[in-house]
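>>> The following comprises the amino acid sequence and a computationally predicted model.
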Amino acid sequence: MPDPDTLLTYAAVVLGLFLIPGPAVLLVLARASVGGRRVGIATGLGIAAGDLLHTAMAVVGLSAVLMTSALAFSLVKYAGAAYLIVLGLRALAERGGELSLGPARLVDTRLAFRQAVLAEVLNPKTALFFLAFLPQFVRPGQGSVPAQLVVLGLVFVGMSVVYTALVALAAGQVAGWLARHRRIGRWQGRVVGAIYLGLGIRLALQER
């Protein structure tokens, strides 16, 4: 079980990533704006279900690496930290445009849920993110590594469900705010890039 300090740091980083409107948040907003709150919540639940599957796959894969050797797991952590640094540099280098909600057609809650699950599960960037992100907060000396990965993944999924539900419930206000502050998209890459870059550097150097 991760210690409270690690969980608090992890939750703060996850919350920081959530607060920057990304594709998942914009999808929930678009669905909620067209189909209403229930469709928006169903979309958020679908995204969370997809993330839960990514968590399960990451736990299985990383646990298999750990069984090989502790050195292999350390290499995975450092490779993940390097990947986060690369993501951060790319995000900082990109020229962000104005945020806008993409077109969304009217669908029922079941279809919205299924489409969100498929979109999240079939996104290779999400899979790589989980493989790189979760190990950074694992401490082998604090108990079972697979159990720690499960806890971290469930915290991420739980926070995702709560956050996307709040976004769906306040879709009108959030969409209106984004419409008045479209230029936030120009800062999106810089903020996310800074989070990735800082996290990657900090965690890459933490145990050296």
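That came through fine. Numbers count the residues shown, from 1 in each chain.

>>> going forward, measure contacts and count neighbours with C-alpha atoms only.
Will do.

>>> Could you tell me how many residues sit around Asn123?
Residues near Asn123, counting by other CA atoms under 10 Å, number 12.

>>> Now tell me what touches the helix or strand containing Lys77 from outside.
Element membership for Lys77 (DSSP states H and E) is helix 70-93. Applying CA atoms under 8 Å, 6 or more residues apart in numbering, the set of residues contacting helix 70-93 from outside is 62, 65-66, 131-133, 135-136, 189-201, 203-204.

>>> Can you say which of those are buried?
Buried subset of these (neighbour count, 16 or more other CA atoms under 10 Å): 62, 65-66, 131-133, 135-136, 189-200, 203-204.

>>> put this beside the first:
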Amino acid sequence: MFSVEFLITSLIVVLVPGSGVIYTVSTALLQGRRAGVLASLGGTIGIVPHLLATIFGLAAVMHTSALAFEALRYAGVAYLFYLAWATWRDKAAFAVDQAAAQRTGRQIVAKGILLNILNPKLTIFFLAFLPQFVDPAARSPLAQLVALSAVFMLMTFVVFVVYAALAHAFRRAVIESATVQGWLRRSFAAAFAGLGAQLALQDR
């Protein structure tokens, strides 16, 4: 069920610096490793509503029409190419939120949850992403969706914690390096494009 393509794509998706990563990094920079782990937990919990909406929405589509599911899958391929283009063009740097230094553990988790819950792009992303790795002819596509979502959440939490540890260890020297960020973004963009092409040509 957990193909190499799914694991690699999920890792790339989680590694790409977004609002959750930026929040985790800035919190770890100002309040240390524990605060960074709490921010990681909040960011991971915040994707649950988007995953649930995706799971039940896709389950309904698969039950209704195999053609509609395939159309959604190819729309997802197009979205991966869009992500490659957007990631390549993104020049935004990590921002340090000075207010994070005064937040309690509960506040840190709550803000991480809200950041992702209030990001409508996540639902769109999961609707484009998960169909690539589900077999509509399987006995229980819904079980596949749940399992894939669980793995994605676990990977999200682990990667966010790693980001927090690196931010705390290296502080601003590496995290705020424009050169390092530029190199990472170009690598991620190329990976998105390559995986999108592979998924589009893959024989299902």
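Right, received. Where do you want to start? Not measured: the values here are computed from a predicted model.

>>> related to what we said a few turns ago, check the offset of the helix holding Lys77 of the first structure from the chain's centre.
15 Å (CA atoms, centre = their mean, to the nearest Å).

>>> So which elements touch the very next helix or strand once past that helix?
For helix 70-93 of the first structure, the following helix or strand on the C-terminal side (DSSP H and E) is helix 109-121. Under the contact criterion of 3 or more CA pairs under 8 Å, 6 or more residues apart in numbering; DSSP states H and E, helix 109-121 of the first structure touches helix 37-68.

>>> and the helix it packs on, which stretch of the second structure?
In the comparison with the second structure, helix 37-68 of the first structure aligns to the range 33-64 (TM-score structural alignment).

>>> if we can go back for a sec, now, the buried ones among the contacts of helix 70-93 of the first structure that are in helices?
In this view, these that belong to helices under DSSP state H are 62, 65-66, 131-133, 189-200, 203-204.

>>> ok, for the equivalent of Asp97 of the second structure over in the first structure, nearest residue in space, not its chain neighbours?
In the first structure, the residue paired with Asp97 of the second structure according to TM-score structural alignment is Pro103. Spatially, and ignoring its direct neighbours in sequence, Pro103 of the first structure is nearest to Ala30 (7.1 Å; CA to CA, 6 or more residues apart in numbering).

>>> Let me see the contact set for that neighbour.
Counting by CA under 8 Å, 6+ apart, Ala30 of the first structure has contacts 40, 101-104.

>>> ok, and the most crowded of the residues you listed?
Counting neighbours by other CA under 10 Å, Gly40 leads these with 30 neighbours.

>>> picking up where we left off before, next, the angle helix 37-68 makes with the helix holding Lys77 of the first structure.
Counting by axes from the mean of the first three to the mean of the last three CA atoms, to 10 degrees, helix 70-93 of the first structure lies at 140 degrees to helix 37-68.
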